[in-house]
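> Sequence and predicted structure, then a few things I'm wondering about:
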Amino acid sequence: IIEHDSTFEIEANESCEAIGCYNRGITYTAPLQQLVALAKKSKRCRQYLKARCQGVRLSTYAWWVSAQQVKKYYWGGSTSTANKYCACGNTGTCVKTRVKCNCDVNSNSRIDVDEGYIIEKEALPITALQFGDMDHVNERLWHTVGPLECY
C-alpha cells in the first residue's frame, strides 16, 4: 500500500468551466518509476477513485491521468475501459437511465457520487485528476483517490 497527498476528500474549489480546467496533481511517498515497477511485478493492483458532485458533469468535463501521462476517461468501478463510463453506466444502475455516470445528472439541487476501483494496473498509479463545469455557485465537486494497492 503506497500513500500519497490526496487520500482524503478534497473540494475542487476552483471556479472554472472549461474541460479539465481544474488540475490536482498527486504526489506519492515513492518515486513514480518505483511505483510503475511495483505495478508491473505485482499480480494485481488497484486504486480507489471517487467523485462527489453537485451540478458538475463528470464524463464530458473530466479525466484522470495514468502513470504514462495518458488521459483516461473512465471512472472508478467501471468494468471496462470504455470512455466516459462510471460503474453505474456499465451496470445500468445510475440515478437516471440516460446517463453513464451519476454525476452526469448535472443537478444543482442534489449531490451524486461515482466511485470504485481502477484495476487497469498498467495505467496505475493515478498521477492527476482534472475536472471542469464548476463556474456557478451551485456547481461543486469533491474528489478522493485512495492509496495504490498492489498484491
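That came through, no problem.
> Going by C-alpha atoms from here, please, whenever you check contacts or count neighbours.
Will do.
> ranges for the strands of this structure?
Counting by DSSP state E, the chain has strands at residues 10-11, 22-25, 45-54, 63-65, 71-72, 112-118, 128-131, 140-145, 149-150.
> what's the burial count for C16?
Around C16 there are 17 other residues, counting by other CA atoms under 10 Å.
> and what of the one 4 residues further on?
The number of residues packed around G20, counting by other CA under 10 Å, is 17.
> another structure for you, compare them:
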Amino acid sequence: MAGLKTISILVLVCLSVFRPSIADVSDNVERLIDTQAELLREIFNELNDEIENLETNFENELRELETRLLADTESKVAELQSQIDDLKARETVPVEKETVPVAKKPTKPPPPPPTTTVPTTEPPTTTTKTTTKAAGPPSYRHCQDVRDSGFDINGNYMIDPDGVDGPMEEFEVYCNMTDNGAYTTIGVQQASTMPIRIKGLDDPGANVFTPEYLLNAEQILAVVTASTECRQYISYSCTSAVLLAYHKKKKLHHGWLLSRDGEEMINWGGAPTNSLSCACGVTGTCINDNVKCNCDANESKQKLSDSGYLDDIDTLPIKSVHLGDVAGKKEVGGLTLGSLECKV
C-alpha cells in the first residue's frame, strides 16, 4: 500500500512538472496568430505589387498603342489629302481649254473690237504673205501695237514681229490687256492637266517635264526679240519631297530648270537665275531659316509650296523642268508651268 502511494505521488509530481501552464498555451497561440497574420500581410503586399506592375505595364502598352494609332492616322490623312488634291486638280479644267474664233487684223477703217476673251489652245496657223500685204492693214509687231490701235479687249490677234518686210509670216497669239501693259501670251499645250503630279523616281532630276508651246521655236524667239521684258509663272507643291536641295552623295541638286537654249539653271520662280533659291529665300520668308525653298524643309505632315515668276528674258521660255525625291510612299509633288508673257 505504501508503494502504491509512492507511485501516485511520483505521477502527480511529473504532471506538475511537464504540464504546460495556461499562460504558456496562450502565448503560443498568440505567436501562431501573429505568424499567420504576418504571412497574410506579405502575401497581400506581394499581390498588391503585382497588381500595380500589371497596371503600369497596361498603361505603357496603351500609350504605345495610342502613339502608333495616331502616327498611322496622320499618315493616312496626309495620303488621303494628297489624293483629294490630285482629284480636284484633275477635275479643274482651265478656260484656256476652249477653242474660240480668231480675231483677224482689222481693215481700214477698224471694225469693232473682237468679242473673244480667252486664248485658243490649238496651235496657231500661219498665213501666207502676199505682195499686196504692205498695201493692206497695218502690221502689229506685238500686242501693244494692237492696243495702241484701239483694241483693248483680251483676245486672239494676228501679229508679225519682224514686220511686213521680214521673212516670217504672221501668226496668232493671245493678247492679255492689263493695266500694266499688253502682254503677248504664248500658252502651253499641257495647260489643262496642270498641276502635273510628280511621282516615281528618287534620283536628282530624274523626273522630267517638257512643255509643248502653242508656237514653234522660231515664232517664240521672234516674240521675245520684239519685247523688252518677259515672264513665266512656275509653282511646285510638295509633301515630303525637296525641290532644289543639294544631294551630297550624288553631288547634284535635286531639281533644276533648262533655259530655252538648254542651259541648266538652279533657281525657282521669284528668284534670280542660278541663285540656288526660291522666292521665299529671296524675301527671307521660308518655313525655316535653314532652307531657301519651302519644299526643301522636307515636311511630311503638311503640304508646302514654292511659286513665283521667272523673269530673265535671256532664258525664257523654260525648255524643261527636272525634279527628284518623289519615290517614297509619302513623297509627291505637283508642278504648274504657266504661259510665256512678253511686253514692251
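Yes, it's here. Note that this is a predicted model, so its numbers are computed, not measured.
> returning to that earlier point: will you turn the strands of structure 1 into a markdown table that also has mean neighbour count and distance to N102 of structure 1?
Shown next, in a markdown table, are the strands of structure 1 (neighbours: other CA atoms under 10 Å; distance: least, CA to CA, whole Å):
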| stretch | mean neighbour count | distance to N102 of structure 1 |
| --- | --- | --- |
| strand 10-11 | 14 | 18 |
| strand 22-25 | 16 | 20 |
| strand 45-54 | 22 | 9 |
| strand 63-65 | 22 | 15 |
| strand 71-72 | 17 | 18 |
| strand 112-118 | 21 | 6 |
| strand 128-131 | 22 | 15 |
| strand 140-145 | 22 | 13 |
| strand 149-150 | 20 | 26 |
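> Just send those strands back as a markdown table, with distance to C86 of structure 1 too.
Converted to a markdown table, those look like this (distance: least, CA to CA, whole Å):
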| stretch | distance to C86 of structure 1 |
| --- | --- |
| strand 10-11 | 20 |
| strand 22-25 | 20 |
| strand 45-54 | 10 |
| strand 63-65 | 11 |
| strand 71-72 | 12 |
| strand 112-118 | 7 |
| strand 128-131 | 15 |
| strand 140-145 | 14 |
| strand 149-150 | 20 |
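> I'd like to know which of the ones you listed lies nearest to H4 of structure 1.
Among the strands of structure 1, the nearest to H4 of structure 1 by CA to CA is strand 140-145 (8.8 Å).
> Determine the set of other helices and strands touching the closest one.
strand 10-11, strand 45-54 (3 or more CA pairs under 8 Å, 6 or more residues apart in numbering; DSSP states H and E).
> Make a markdown table from the ones you listed and add distance to W142 of structure 1 to it.
Formatted as a markdown table, those follow (distance: least, CA to CA, whole Å):
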| stretch | distance to W142 of structure 1 |
| --- | --- |
| strand 10-11 | 4 |
| strand 45-54 | 5 |
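> between the ones you listed, which gets nearest to M134 of structure 1?
Shortest separation from M134 of structure 1 across those is recorded for strand 45-54, at 9.2 Å, computed as CA to CA.
> which part of structure 2 lines up with the closest one?
Using TM-score structural alignment, strand 45-54 of structure 1 corresponds to residues 230-239 of structure 2.
> got the contact list for the spatially most central residue of structure 2?
What sits nearest the mean C-alpha location of structure 2, by CA atoms, centre = their mean, is C238, with 1.4 Å. With contact set as CA atoms under 8 Å, 6 or more residues apart in numbering, C238 of structure 2 has these partners: 295, 303-305, 331-334.
> Just give the closest residue to it, not the sequence neighbours.
Excluding the flanking residues, the one nearest C238 of structure 2 by CA to CA, 6 or more residues apart in numbering is G333, at 4.4 Å.
> didn't that neighbour look like it was pressed against V326?
Yes - using CA atoms under 8 Å, G333 of structure 2 makes contact with V326 at a distance of 7.1 Å.
> who touches both of those two?
Here G333 of structure 2 and V326 have 198-199, 241 as joint contacts, going by CA under 8 Å, 6+ apart.
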